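Colleague: Take this sequence and fold it.
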Amino acid sequence: MGGVTTEQQQRGLVLVVEDERAIADLVRMYLTRDGFGVHVEHDGTAGLAAAQRLRPVACVVDIALPGIAGTELCRRLRGAGDWTPVIFLTARDDEVDRIVGLELGADDYVTKPFSPRELVARVRAVLRRAGGDPGAPPPRTVGAVTLDPLRRLVSVDGAPIHLTSTEFDLLAHLMSRPGRVFTREELLASVWGYASHSGTRTVDVHVAQVRGKLGGAATLIRTVRGVGYACDD
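Modeller: Now for the predicted structure:
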């Protein structure tokens, strides 16, 4: 195979960990077409080592892998303080798989069979969230929580907390308009960038994760029963 192009170097390297070689080859082809460099591993143990060695810009990881499971791979990365965006591939539309993955700090998931174009779009979306916006507004503080959109940092009473890129964007969206109630469908469209038929349970899991990390400041996010969530001023 040829070397990595300049465009691929600019887009960055995506690590794909998938034991079904036909799927891995398809994902590699579409990511490469979109300008990414791609490294593929076929088991979880090798995938974890590659993630630690190569420092990819994003990881696409099957949940069911030989060696160690994709969920364990993600757990070990997060436990080591590595917040590289992770997108899980799951073999069935199993809510348990999705929730466990999201609770471990994954940024998104795609259910097999999937559209390769959709997967590439999801990768680009998590990278946009992780990369920040040079034109971002100044830091904002609500209660004990301060969020800096440009540096993508969050602190509670001055102590930093670690959020995934998706968790950060969810909190930033809620804090952008304190008191405004956002429906789950609005949050899914604005933060994740896809339609509500993808399942609003994703929003609930991420809100729970953010609340857990905010600790005593978790009351900042208010549940509006039957509607969605709001950030209290």
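Colleague: from here on, contacts and neighbour counts on C-alpha atoms
Modeller: Will do.
Colleague: List the contacts of Ile87.
Modeller: Ala58, Cys59, Val60, Val61, Ala106, Asp107, Asp108, Tyr109, Val110, Arg122, Val123 (C-alpha atoms under 8 Å, 6 or more residues apart in numbering).
Colleague: Now show me the structure for the sequence below, then we'll compare the two:
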Amino acid sequence: MHKDVLIVEDEPAIRRLLVGALDRTGLTYAEASTAAEALLLAAVQPHPLVALLDLGLPDRDGLEIIPQLVEAGLAVIVLTARDATDEKVAALDLGADDFVTKPFDSAELLARIRSALRRKTGSRADPQRRVFEGGTIDREAHAVTIGGGAVALTPREFDLLWALCEKPGRVLTHRTLLETVWGVAHRDDVDYLRVAIRALRKKVEADPSRPKLIINEPGVGYRLAGSAPRVA
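Modeller: Okay, the predicted model is just below:
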């Protein structure tokens, strides 16, 4: 039987919290307390769509199984400690969709799960035109509109916005964005990214000093506000 969510958590108290939150939504779930169990459940067809993954598993480091879960077709949301910035970055670079910091708010967690589910069940096409909050971006025409008016972006700004639009709601690490937009040689040049984000916000945000569209995840990366890709 299909399950929406795979809970991978070895601490019974936290697992009960996760189960309680999911029970209130009607989402179905399977439970695993080890990495080995998680990989077995991920291999079951039809597999769960989203994995809630604790990194401190008894048999393996949770980071090690992220690529396998992603390859199996699951969106991975990592449950991590408040100050574990390096873990967050590593998890996202390995293919995780998102992270939730412990202690987590149930409402926030459920919102992240629903967002991941929408991404998994949304369009799998590779459209040339995307709609984001307040605007559109057309890759073929190399055009951006905000509120119905054309916005002139530099080629680098356009590529950066497109990269964010491809995975709305998902945190993209500094390294991922740098490799995508500037190339592997600039994967560590975070200052390039910060300057470009600042310039892009001035053109697409109503109030660049209080950005609502391009959201910063301190020490990790950026995400585009939104829950699922939309095609125009």
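Colleague: Provide the TM-score value for the superposition.
Modeller: Overlay of the two chains. TM-score (TM-score structural alignment, normalised by the length of the second structure): 0.60; 172 aligned residues with a C-alpha RMSD of 3.8 Å.
Colleague: most surrounded residue in the contacts of Ile87 of the first structure?
Modeller: Val61 (30 neighbours; other C-alpha atoms under 10 Å).
Colleague: what does Glu37 of the second structure align to in the first structure?
Modeller: Following TM-score structural alignment, the counterpart assigned to Glu37 of the second structure within the first structure is Ala46.
Colleague: Relative to the first structure, what is the average displacement of the host helix or strand of Arg114 of the second structure?
Modeller: Secondary structure assignment for Arg114 of the second structure, by DSSP states H and E: helix 106-121. After superposition onto the first structure, the average distance of helix 106-121 of the second structure to its aligned residues comes to 1.2 Å, using mean C-alpha distance after the TM-score superposition for the first structure.
Colleague: still on that earlier bit, taking the contacts of Ile87 of the first structure as a set, which two sit the farthest apart in space?
Modeller: Ala58 and Val110 (14.4 Å; C-alpha to C-alpha).
Colleague: What are the neighbouring residues in contact with the closest residue to Ile214 of the second structure other than its chain neighbours?
Modeller: Leaving aside its chain neighbours, Ile214 of the second structure sits nearest to Leu224 (4.8 Å; criterion: C-alpha to C-alpha, 6 or more residues apart in numbering). By C-alpha under 8 Å, 6+ apart, the contact list for Leu224 of the second structure reads Leu164, Cys165, Lys167, Pro168, Gly169, Arg170, Val171, Leu213, Ile214, Ile215.
Colleague: Among those, which ones are in strands?
Modeller: Using DSSP state E to define strands, the subset of the contacts of Leu224 of the second structure located there is Ile214, Ile215.
Colleague: Might you report the residue contacts of the spatially most central residue of the first structure?
Modeller: Among the residues of the first structure, the smallest C-alpha distance to the mean C-alpha position (C-alpha atoms, centre = their mean) belongs to Asp107, namely 1.7 Å. By C-alpha under 8 Å, 6+ apart, the contact list for Asp107 of the first structure reads Pro85, Val86, Ile87, Val126, Thr164, Ser165, Thr166, Glu167.
Colleague: what residue of the second structure matches up with the last one?
Modeller: The one in question is Glu167 of the first structure. Under the alignment (TM-score structural alignment), Glu167 of the first structure pairs with nothing in the second structure.
Colleague: Val210 of the first structure versus Glu167 of the first structure, what's the distance?
Modeller: Glu167 of the first structure sits 6 Å away from Val210 of the first structure, going by C-alpha to C-alpha, to the nearest Å.
Colleague: hmm, back to that, list the ones among the contacts of Asp107 of the first structure that the second structure also has?
Modeller: Retained in the second structure (both residues aligned by TM-score structural alignment, their matches' C-alpha atoms under 8 Å) from the contacts of Asp107 of the first structure: Pro85, Val86, Ile87, Val126.
Colleague: counterpart of the second one in the second structure?
Modeller: For Val86 of the first structure, the aligned position in the second structure is occupied by Val76, per TM-score structural alignment.
Colleague: May I ask which helix or strand encompasses its match?
Modeller: For Val76 of the second structure, the secondary-structure element it belongs to, assigned by DSSP H and E, is strand 75-81.
Colleague: quick one: whichever helix or strand comes after that strand to chain centroid distance?
Modeller: Toward the C-terminus, strand 75-81 of the second structure is succeeded by helix 85-93 as the next helix or strand (DSSP H and E). Here helix 85-93 of the second structure is found 12 Å from its chain centre; the criterion is C-alpha atoms, centre = their mean, to the nearest Å.
Colleague: Stretch 223-233 of the first structure now?
Modeller: The chain centroid and the centroid of stretch 223-233 of the first structure are separated by 22 Å, computed with C-alpha atoms, centre = their mean.
Colleague: what do you get for stretch 38-46 of the first structure?
Modeller: Its chain's average C-alpha position is 19 Å from that of stretch 38-46 of the first structure, according to C-alpha atoms, centre = their mean.
Colleague: Strands along the second structure, start to end?
Modeller: According to DSSP E, the strands that the second structure contains are 5-8, 29-32, 50-54, 75-81, 98-102, 129-132, 135-138, 143-146, 149-151, 172-173, 214-217, 221-224, 230-231.
Colleague: could I get those strands as JSON lines with distance to Lys120 of the second structure?
Modeller: Putting the strands of the second structure into JSON lines (distance: least, C-alpha to C-alpha, whole Å) gives the following:
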{"stretch": "strand 5-8", "distance to Lys120 of the second structure": "12"}
{"stretch": "strand 29-32", "distance to Lys120 of the second structure": "16"}
{"stretch": "strand 50-54", "distance to Lys120 of the second structure": "8"}
{"stretch": "strand 75-81", "distance to Lys120 of the second structure": "7"}
{"stretch": "strand 98-102", "distance to Lys120 of the second structure": "13"}
{"stretch": "strand 129-132", "distance to Lys120 of the second structure": "17"}
{"stretch": "strand 135-138", "distance to Lys120 of the second structure": "22"}
{"stretch": "strand 143-146", "distance to Lys120 of the second structure": "26"}
{"stretch": "strand 149-151", "distance to Lys120 of the second structure": "30"}
{"stretch": "strand 172-173", "distance to Lys120 of the second structure": "17"}
{"stretch": "strand 214-217", "distance to Lys120 of the second structure": "22"}
{"stretch": "strand 221-224", "distance to Lys120 of the second structure": "17"}
{"stretch": "strand 230-231", "distance to Lys120 of the second structure": "13"}
